[in-house]
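Engineer: Need a 3D model of the sequence below.
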Amino acid sequence: MWGKSSLAVSQLIVISTFFLILGGCATTTGSGENAEFSNLIEKASSQYEAGLLTEAESSYRKVTALRPDYYEPWLKLGNIYVRTGQLEAAVRMFRECTELRPDDVRGWSNLSLTRLKQSLAVLDDAQQYFPSESTGAAVLRNSRESLIKNLVD
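Structural biologist: The predicted structure is shown next:
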């Protein structure tokens, strides 16, 4: 009986060692991936802060591909798109923010401000189709003033 127990203990040690080694490999790989991910985030952030928006966009896109549940890159992408006049893309990014973290006010606030920019842009674009003294131009001016007034009140 002692022999069988000894064999079982030996097998248990071999199996335990195997799993420890396997676990160590997984941790090492994970650590490398985490370091690479951290470096990518740092790179994107540096590019963003330096105003290198095209490069930052590319880096943040890579981050979202690796971790689609990570909030900050979506927010930064939205800000990049606002700054570059790509308002529809900005809305999509801020929508993603509100879905990922509905309790974070930044996504909601940026989404609403972007929608306001879109509204003002629509009114400004429409002006070109109406002579400045026409009824249509007056309606558009009133709509713009009303939108702005309601924001202040």
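
Engineer: switch to C-alpha atoms for all contacts and neighbour counts from now on
Structural biologist: Noted.

Engineer: The residue nearest to Arg92 when sequence neighbours are not counted and Val152: what is the separation?
Structural biologist: Excluding the flanking residues, the one nearest Arg92 by CA to CA, 6 or more residues apart in numbering is Gly78, at 7.6 Å. Distance, Gly78 to Val152, by CA to CA, to the nearest Å: 24 Å.

Engineer: Just the residues contacting whichever helix or strand the residue nearest to Arg92 is part of, thanks.
Structural biologist: In the assignment (DSSP states H and E), Gly78 maps to helix 71-83. The contact list for helix 71-83, computed with CA atoms under 8 Å, 6 or more residues apart in numbering, reads 53, 57, 60-61, 63-64, 87, 89-94, 96-97, 100-101, 107, 114.

Engineer: what's in contact with stretch 94-111?
Structural biologist: Under CA under 8 Å, 6+ apart, the answer for stretch 94-111 is 69, 71, 74-75, 78, 90-91.

Engineer: 7 Å - rerun?
Structural biologist: For stretch 94-111, the surrounding residues in contact (CA atoms under 7 Å, 6 or more residues apart in numbering) are 69, 71, 74-75, 78, 91.

Engineer: to compare against the first, here's another:
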Amino acid sequence: MKLWVIVCCCVLLSACVSTPRTSVSRPAARTRLPADNDRAEVQRTMKKAARALRDARLTDAEILYRQLTQTHPNLPEVWLRLGNVYMREAQLQAAVRTYTQGLRHDRNDGRLWYNLALARLKQSVDTLETSSKVLPADSAYRPQIRALHSALLEAGQS
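Structural biologist: Here you go, the predicted structure:
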């Protein structure tokens, strides 16, 4: 069982080691924008949503980014930012779905992969913390859960 814990930790560490800890937005030039007639409107909405996110008006940002995902679903930047809203709201499953959707449009976006890994790491930590509260004190699995929890917390800090 100890070998299993070590292997899991190594896999998680390898996914996160070389990427910066914070999510970084790329300039708008990286975003695949629609045709010229829609471009200005998309850029205005993106700026408005970014301002709402920066000002911690998460519901406003979510609404704007969701509108953009419906009108322009091929823009990975929108999926990334919507996922970031969900992460800030601690809606981890929604963040995972959103980052995954963004990867359907750009498999090479390292930010989406990194943030997806962070969301899943947080889900794993939350699961282990819940199990620690639910399992009986004499459970044979408590030591493994405690060890994995510690390893995941360390992995998230690197």
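
Engineer: re the thing from before, quick one: what's aligned to the residue nearest to Arg92 of structure 1 in structure 2?
Structural biologist: Using TM-score structural alignment, the equivalent of Gly78 of structure 1 in structure 2 is Gly83.

Engineer: Please apply the same query to Lys62 of structure 1.
Structural biologist: Match for Lys62 of structure 1 (TM-score structural alignment): Gln67.

Engineer: so how far is Trp79 of structure 2 from that match?
Structural biologist: Applying CA to CA, the value for Gln67 of structure 2 to Trp79 of structure 2 is 11 Å.

Engineer: more crowded one of those two?
Structural biologist: Per other CA atoms under 10 Å, whichever of Gln67 of structure 2 and Trp79 has more neighbours is Trp79, with 26 against 14.

Engineer: before we move on, back to that, what stretch of structure 2 does the next helix or strand after the helix holding Gly78 of structure 1 fall on?
Structural biologist: Per DSSP H and E, helix 71-83 of structure 1 leads on to helix 87-100 as the next helix or strand towards the C-terminus. Against structure 2, the aligned range for helix 87-100 of structure 1 is residues 92-105 (TM-score structural alignment).

Engineer: what does stretch 136-144 of structure 1 give?
Structural biologist: By TM-score structural alignment, stretch 136-144 of structure 1 lines up with residues 141-149 in structure 2.

Engineer: buried sites along the matching stretch?
Structural biologist: 142, 145, 148-149 (16 or more other CA atoms under 10 Å).

Engineer: how about the helices of structure 2, start to end?
Structural biologist: Taking DSSP state H to define them, one finds helices in structure 2 at 2-16, 36-54, 58-71, 76-88, 92-105, 110-134, 142-157.

Engineer: From the chain's centroid, how far away is the first one?
Structural biologist: When you say that, I think you mean helix 2-16 of structure 2. 19 Å (CA atoms, centre = their mean, to the nearest Å).

Engineer: That one vs helix 142-157, what angle?
Structural biologist: Per axes from the mean of the first three to the mean of the last three CA atoms, to 10 degrees, the angle that helix 2-16 of structure 2 makes with helix 142-157 is 20 degrees.
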